[in-house]
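**Q** with the sequence up front, the predicted model follows.
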Amino acid sequence: MIGSHGLRDELTAGGLLKDYLHVLRDMQMQLTAALEFLKPHIDLLESLVEGPMKAENCTMGTGPSHMEKTPKSKNTPCPYSSQSQEPVSRGATACPAIAGDHQHTFSQHPSESNSVKVHIHVYGETLGAHKAVLARLPIQESSREDCRLILVFCPVVSRVGTDIEVALKDVPANKGVILIVMHHTFDQNYTTNPRIPQSSATIVQSVNILFHESRGGVFQCGANEQAITQLKTALSQYI
């Protein structure tokens, strides 16, 4: 057997210990270089993190002036409820969540002297889209007896002609009617020219509006803009 001294002599003579020593020294140099590289980066990050915290601690106080809470703003009630089919007065605050057309709000309504008294008749479910149309028109809501025009919103459910005929059934003949046919569609380029059935109602203007709740309500498209322009032109004859 080889004793401990003999083993050491064998390793030393073969150069194994010397090679291992070189490996350890190389590792030591690499670790030292890595530490020297990391130290300034660590110092910089610590200064960036601790600086704002110290500044915040310095500015915070314990007096009453620092403990005041900002009063919570009171949200203006939405002029329409999700269950209501009838809009409120035209001077109401806008409700963008259901308005559909985000570019226009109720705050843009003209004064009463530049608006037309209308009665709103919504036949069927528009999913709130008719409110976006109303928000852009110079109108005041009025009773059927006191109004100058009746705005009839007719969403298409089965057949256009049949739905329009039913929507106009209860409209009095002694009032002018603006018929707004609401088309529930995904396609903002949808085109239609529905036939208006014979009715005792006096229709002074009819337009088509495209809408879908998944697209924000009333589409912001050329067809709808043209319809809004036609509605404003028709209403201007009664101001």
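**A** Yes, it's here. These numbers come from a predicted model, not from an experiment. Residues are numbered from 1 along each chain as shown.
**Q** make it CA atoms for all contacts and neighbour counts henceforth
**A** OK.
**Q** number of nearby residues for Asp9?
**A** 12 (other C-alpha atoms under 10 Å).
**Q** surely it forms part of a strand?
**A** No: counting by DSSP: H, G, I helix; E, B strand; the rest coil, Asp9 is not part of a strand but helix.
**Q** what separates Ala97 from Lys131, distance-wise?
**A** 11 Å (C-alpha to C-alpha, to the nearest Å).
**Q** quick one, which of these two is more surrounded?
**A** Lys131 (25 against 12).
**Q** scan the protein for its longest strand.
**A** strand 202-212 (DSSP state E).
**Q** now for that strand, which elements pack on it?
**A** strand 176-184, strand 217-218, helix 222-236 (3 or more C-alpha pairs under 8 Å, 6 or more residues apart in numbering; DSSP states H and E).
**Q** for the shortest one, packing partners?
**A** If contacts are counted by 3+ C-alpha pairs under 8 Å, 6+ apart, strand 217-218 sits against helix 129-134, strand 202-212.
**Q** tell me the most buried of those?
**A** helix 129-134 (a mean of 24; mean count of other C-alpha atoms under 10 Å).
**Q** need the distance between the two termini of stretch 168-179.
**A** OK, stretch 168-179 end separation, C-alpha to C-alpha: 9 Å.
**Q** got it, and stretch 211-224?
**A** Start-to-end, stretch 211-224 (C-alpha to C-alpha) is 9 Å.
**Q** try it against this one:
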Amino acid sequence: MDRASGHTEVGSFEECDYCLAFCPIASRVGTDVDYVLRRIPADKPTVLVLMYHTFRGDYVVPESGRLVDARNVGLTVSCLFHEGELLKCSCNDIAWFDIQRFLGLPQVRIGSADRIQGSGVAGFLR
């Protein structure tokens, strides 16, 4: 995100207004989510992005909002990716729309060439 959107990446939890956390699902959803959430202060509002590795754009994921019971998580979405790239699919379109709406951003469509950088807590934002 950039200054034009009103959201800027900062360097620490202390400086941030909210966290954007990416959670790759490698084993069991609950275990993977707990691992990521333990690294985020409980007082920081968080957007949690559950990342499912698959090559199928029609892969069915569990209802993401029901999988997380943490008070600081204001939004949980699911995304599908393969080999470091988001798939072009309705699941990802819905997730991106929900994130933009939750953060009060103008509605902008993402492209299938967008890359995923790293995992875990990806950014501290203000």
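**A** It's in. Please read these numbers as outputs of a predicted model, since none were measured by experiment.
**Q** let me see the TM-score of these two.
**A** TM-score of the superposed chains, computed with TM-score structural alignment, normalised by the length of the second structure, equals 0.73; 104 aligned residues with a C-alpha RMSD of 2.3 Å.
**Q** re earlier: let me know which of the helices and strands packed on strand 202-212 of the first structure is the nearest to Val122 of the first structure.
**A** strand 176-184 (9.5 Å; C-alpha to C-alpha).
**Q** what range in the second structure does the closest one sit on?
**A** Strand 176-184 of the first structure lines up with residues 45-53 of the second structure when matched by TM-score structural alignment.
**Q** distance from the matching stretch to the middle of the chain?
**A** Centroid displacement of stretch 45-53 of the second structure relative to its chain, using C-alpha atoms, centre = their mean, to the nearest Å, is 3 Å.
**Q** so what does Asn92 of the second structure match up with in the first structure?
**A** So, by TM-score structural alignment, Asn92 of the second structure is matched to Asn224.
**Q** what separates that match from Leu48 of the first structure, distance-wise?
**A** 54 Å.
**Q** the more surrounded of the two?
**A** Using other C-alpha under 10 Å as the criterion, Asn224 of the first structure and Leu48 rank with Asn224 on top: 20 against 11.
**Q** my guess is that one contacts Thr191, does it?
**A** No: look at Asn224 of the first structure against Thr191 with C-alpha atoms under 8 Å: they stay out of range, at 10.8 Å.
**Q** what is in contact with the two at once?
**A** Residues touching both Asn224 of the first structure and Thr191 (C-alpha atoms under 8 Å, 6 or more residues apart in numbering): there are none.
**Q** comparing the helices and strands packed on strand 202-212 of the first structure, which comes out most buried?
**A** strand 217-218 (a mean of 26).
**Q** mean per-residue distance, that strand to the second structure?
**A** Compared with the second structure after fitting, strand 217-218 of the first structure deviates on average by 0.8 Å (mean C-alpha distance after the TM-score superposition for the first structure).
**Q** now Ser206 of the first structure. Nearest residue, chain neighbours left out?
**A** Take Ser206 of the first structure and drop its neighbours on the chain: the residue closest to it by C-alpha to C-alpha, 6 or more residues apart in numbering is Leu179, 4.5 Å away.
**Q** how close does the one you found sit to Asn57 of the first structure?
**A** Separation of Leu179 of the first structure from Asn57 of the first structure (C-alpha to C-alpha) stands at 65 Å.
**Q** which ones are touching Gly57 of the second structure?
**A** Contacts of Gly57 of the second structure by C-alpha under 8 Å, 6+ apart are 80, 87-91.
**Q** now the residues you listed in a markdown table, with distance to Ser12 of the second structure?
**A** Shown next, in a markdown table, are these (distance: C-alpha to C-alpha, whole Å):
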| residue | distance to Ser12 of the second structure |
| --- | --- |
| Leu80 | 28 |
| Leu87 | 30 |
| Lys88 | 32 |
| Cys89 | 33 |
| Ser90 | 33 |
| Cys91 | 30 |
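**Q** tell me the secondary structure at the residue nearest the centre of the first structure.
**A** In the first structure, the residue lying closest to the centroid (C-alpha atoms, centre = their mean) is Ala97, at 7.0 Å. Assigned by three-state DSSP, the conformation of Ala97 of the first structure is helix.
**Q** what residue of the second structure takes the place of it?
**A** Looks like Ala97 of the first structure stays unaligned there (TM-score structural alignment).
**Q** now the closest residue to His183 of the first structure other than its chain neighbours: how far from Leu231 of the first structure?
**A** In this structure, His183 of the first structure finds its nearest non-sequential neighbour in Leu210, 4.9 Å apart by C-alpha to C-alpha, 6+ apart. Distance from Leu210 of the first structure to Leu231 of the first structure, counting by C-alpha to C-alpha: 15 Å.
**Q** how about Leu151 of the first structure?
**A** Taking C-alpha to C-alpha, one finds Leu151 of the first structure at 10 Å from Leu231 of the first structure.
**Q** who touches both of the two?
**A** With C-alpha under 8 Å, 6+ apart, Leu151 of the first structure and Leu231 have common neighbours Ile178.
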